[in-house]
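Enquirer: sequence and predicted structure, then a few things I'm wondering about:
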Amino acid sequence: MAETKIIETGRLVLHPLGVADAERIVHAEQHGAAAHWGEGYPTQGDIAGVGNFLRGVAERGDPGAYRAYEIRLRADGTAIGGIGFHGPPDADGVVTVGYGLTPAVRGRGYASESLRALIARAREAGATAVRGDADLDNIPSHRVMEAAGMAYEGEDERVRNYRVVFAERA
């Protein structure tokens, strides 16, 4: 399994969550290491995503790089959202991602910046492709995936699907 490490971008830090951090988020316990939470964090989406991460750890063990990450502002460490993988790669090496930001920081490019960094991490860790989806009416999320280099793949009655496929390695 690929090594777990902090991912840094120009403005953000994607902090890999461990079980103790994830449990604090699920129970919305802001103390100690969690005192850096920004206004509105964690959202219901963060709590659900981290809950899925904890179930995955219980079922399959530590996922290495394919885990949940807390999105923090690089300037002061404030947590503003979450991003991560829905689990390890499938049999074809494809991973699925999810993300979300607190309402106060949306519209600043943080989601696409985070997603680009997570896609790069997936490639580095050996995934063959990254996929994601968003509700049909969630136009901002469609734009995030497009800005991160993901291509539209189609839709059903509920969601639009996006994917980025990595070039074959020698």
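Expert: Sure, I can see it. Numbering: from 1, shown residues only.
Enquirer: drop to CA atoms for contacts and neighbour counts, all remaining ones
Expert: Noted.
Enquirer: A134: neighbour count?
Expert: Using other C-alpha atoms under 10 Å, A134 is surrounded by 18 other residues.
Enquirer: helix, strand or coil for it?
Expert: strand (DSSP: H, G, I helix; E, B strand; the rest coil).
Enquirer: one more: Y162?
Expert: strand.
Enquirer: right, and it touches G154 too?
Expert: Yes: using C-alpha atoms under 8 Å, Y162 makes contact with G154 at a distance of 7.5 Å.
Enquirer: give me the more crowded residue out of these two.
Expert: Y162 (21 against 11).
Enquirer: does the nearest residue to the more buried one once chain neighbours are set aside sit in a helix or strand, and which one?
Expert: Spatial nearest neighbour of Y162, chain neighbours left out: Y152 (4.5 Å); criterion: C-alpha to C-alpha, 6 or more residues apart in numbering. Using DSSP states H and E, Y152 sits in strand 151-155.
Enquirer: same check on L14?
Expert: Applying DSSP H and E, one finds L14 within strand 12-16.
Enquirer: which helices and strands does that strand pack with?
Expert: strand 7-8, strand 68-73, helix 110-124 (3 or more C-alpha pairs under 8 Å, 6 or more residues apart in numbering; DSSP states H and E).
Enquirer: what lies in contact with the second one?
Expert: Applying C-alpha atoms under 8 Å, 6 or more residues apart in numbering, the contact partners of strand 68-73 are 11-17, 49-50, 53, 78-85, 114.
Enquirer: now the angle from it to helix 110-124?
Expert: 130 degrees (axes from the mean of the first three to the mean of the last three C-alpha atoms, to 10 degrees).
Enquirer: try this one side by side with the last:
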Amino acid sequence: MPVITLRRISRARAERIYTAQPDASDRWAEDYPLADELDALRFFLASPALSDHHQAFGLYSVHDERGRAVGGIGFFGPPDEEARVTIGYGIVPSARRRGYAAGAVAELLDIARQYGVQLVQAVTDVDNIPSQRVLLGAGFRELRRDEQQCYFDLGLG
């Protein structure tokens, strides 16, 4: 697996990414960010700030070994009353098939474990076979699928 770094996205960074206005500290792949990440950032910016206790359950940018942002990963919110979370992620086309998604999912699972999460859920499009392989490789199991999506979970307890 390649060396990757997750970097938590603050509101200020979210604004820069969303408006495509990087500052001197931002290094991005040419095709960063993905449209799906912009949707997540829009939701993040419109939501109330997470409490200090839940800061870890936000969004992260995925950085390659050169320090460039090549994707995003994050939680759809803090754990629910049953200690469950849902995750989502994406890697830009220019950086795919290099293990970045697998590394990012492994890092996010470590964060979830540190905070006592018991179950991690994820959903992929039926035709997104590479993403399904990432989840299965990380230990997720496929629960079900419909015409459009596949549903996965991983118990951490």
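Expert: Looks like it came in fine. Small disclaimer: the values here were computed from a predicted structure and weren't measured.
Enquirer: and the TM-score between them?
Expert: Between these two chains, after superposing, the TM-score reads 0.92 (TM-score structural alignment, normalised by the length of the second structure); 156 aligned residues with a C-alpha RMSD of 1.6 Å.
Enquirer: turn the helices and strands packed on strand 12-16 of the first structure into a markdown table, including distance to G132 of the first structure and mean neighbour count.
Expert: Converted to a markdown table, these look like this (distance: least, C-alpha to C-alpha, whole Å; neighbours: other C-alpha atoms under 10 Å):
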| stretch | distance to G132 of the first structure | mean neighbour count |
| --- | --- | --- |
| strand 7-8 | 20 | 17 |
| strand 68-73 | 15 | 26 |
| helix 110-124 | 10 | 21 |
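Enquirer: now render the ones you listed as a markdown table, adding distance to P89 of the first structure.
Expert: Shown next, in a markdown table, are these (distance: least, C-alpha to C-alpha, whole Å):
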| stretch | distance to P89 of the first structure |
| --- | --- |
| strand 7-8 | 19 |
| strand 68-73 | 14 |
| helix 110-124 | 9 |
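Enquirer: of all those, which one is nearest G61 of the first structure?
Expert: Nearest to G61 of the first structure among those is strand 68-73 (13.5 Å), distances taken as C-alpha to C-alpha.
Enquirer: which residues in the second structure does whichever helix or strand comes after the closest one align to?
Expert: Remark: after strand 68-73 of the first structure, the chain's next helix or strand is strand 79-85, criterion DSSP H and E. Aligning strand 79-85 of the first structure against the second structure (TM-score structural alignment) gives residues 69-75.
Enquirer: next, the contact list for the residue sitting nearest the centre point of the second structure, please.
Expert: Nearest residue to the geometric centre of the second structure (C-alpha atoms, centre = their mean): I73, 1.4 Å. Contacts for I73 of the second structure (C-alpha under 8 Å, 6+ apart) come out as L59, Y60, S61, V62, I87, G88, Y89, G90, A104, V105, L108.
Enquirer: distance of it from P22 of the second structure?
Expert: 19 Å (C-alpha to C-alpha, to the nearest Å).
Enquirer: and A12 of the second structure, by the same measure?
Expert: A12 of the second structure is 10 Å from P22 of the second structure, where distance means C-alpha to C-alpha.
Enquirer: who's more crowded, these two?
Expert: In this view A12 of the second structure and P22 are compared by other C-alpha under 10 Å, and P22 has more residues nearby, 14 against 10.
Enquirer: surely the more buried one meets A14?
Expert: No: look at P22 of the second structure against A14 with C-alpha under 8 Å: they stay out of range, at 10.1 Å.
Enquirer: thinking again about what came up before, turn the contacts of I73 of the second structure into JSON lines, columns for distance to Q114 of the second structure.
Expert: As requested, the contacts of I73 of the second structure are exported to JSON lines (distance: C-alpha to C-alpha, whole Å):
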{"residue": "L59", "distance to Q114 of the second structure": "16"}
{"residue": "Y60", "distance to Q114 of the second structure": "16"}
{"residue": "S61", "distance to Q114 of the second structure": "19"}
{"residue": "V62", "distance to Q114 of the second structure": "19"}
{"residue": "I87", "distance to Q114 of the second structure": "16"}
{"residue": "G88", "distance to Q114 of the second structure": "19"}
{"residue": "Y89", "distance to Q114 of the second structure": "20"}
{"residue": "G90", "distance to Q114 of the second structure": "23"}
{"residue": "A104", "distance to Q114 of the second structure": "15"}
{"residue": "V105", "distance to Q114 of the second structure": "14"}
{"residue": "L108", "distance to Q114 of the second structure": "10"}
